[in-house]
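1. Coordinates only, no sequence provided:
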């Protein structure tokens, strides 16, 4: 999904949530949750957009209609130590897209 498609779908109310997924290496990828599933944000050449920070995300989505957004980060410590029984859920932190800080 390109940024233009994301903006169009957000304007139509077809985006349920945006997930900013934290990955190893200090960057993020943006996923859009829709009724059809989860789709990554792609650039013009079809490559996944790497988001550098929340500030970069806000700049990218400056013209996007308001959509709920969360940062998703796996709880690596729990995975490494193996302290919990059952599946380990990722940390999900709400992100305000309109706030400057």
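-> Received it, and whenever you're ready, just let me know what you need. Just so it is clear, the model here is predicted, and its values are computed rather than measured. Numbering: from 1, shown residues only.

2. CA only for contacts and neighbour counts going forward, please
-> Will do.

3. Can you show me the helices along the protein?
-> Listed from the start of the chain, the chain has helices (DSSP state H) covering 3-11, 54-60, 76-81.

4. Please compare the first structure with the one that follows:
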């Protein structure tokens, strides 16, 4: 899903939630969830759209209607507890769609 499609679905009220996925190396990926399916955001070339931070995501989404927005840390057990790759759960934390620093 590209940015134009994402915005159109958001305005139409079709997006259940947005997940900002924290990857290794300080990279974040954005995915929209609709009807139980995940749709990653891609750039104009069709490649994964990389974001730098939660604030960067908020800047990109500044003119969108307010949506349910979550920060997702993948392989949280591996990072937090030192468990092996057998634990495939991730940690999803709701975050504010708008920054407290902007009105």
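-> Perfect, thanks for sending it. All figures in this text were calculated on a predicted structure; none of them were measured in a lab.

5. tell me the most buried of the helices of structure 1?
-> The highest average neighbour count among the helices of structure 1, using mean count of other Cα atoms under 10 Å, belongs to helix 3-11 at a mean of 17.

6. Can you report how many residues lie near the spatially closest residue to residue 31 of structure 1 that is not a sequence neighbour?
-> Spatial nearest neighbour of residue 31 of structure 1, chain neighbours left out: residue 40 (4.3 Å); criterion: Cα to Cα, 6 or more residues apart in numbering. If you count neighbours by other Cα atoms under 10 Å, residue 40 of structure 1 ends up with 19.

7. OK, contacts around residue 40 of structure 1?
-> Counting by Cα atoms under 8 Å, 6 or more residues apart in numbering, residue 40 of structure 1 makes contact with 1, 29-32, 48.

8. Out of these, list just those in strands.
-> 29-32 (DSSP state E).

9. Which member of the contacts of residue 40 of structure 1 is positioned nearest residue 61 of structure 1?
-> Closest approach between the contacts of residue 40 of structure 1 and residue 61 of structure 1, by Cα to Cα: residue 30, at 10.7 Å.

10. distance of that closest one from residue 79 of structure 1?
-> Per Cα to Cα, to the nearest Å, residue 30 of structure 1 is found 23 Å from residue 79 of structure 1.

11. Kind regards, and thank you for your time.
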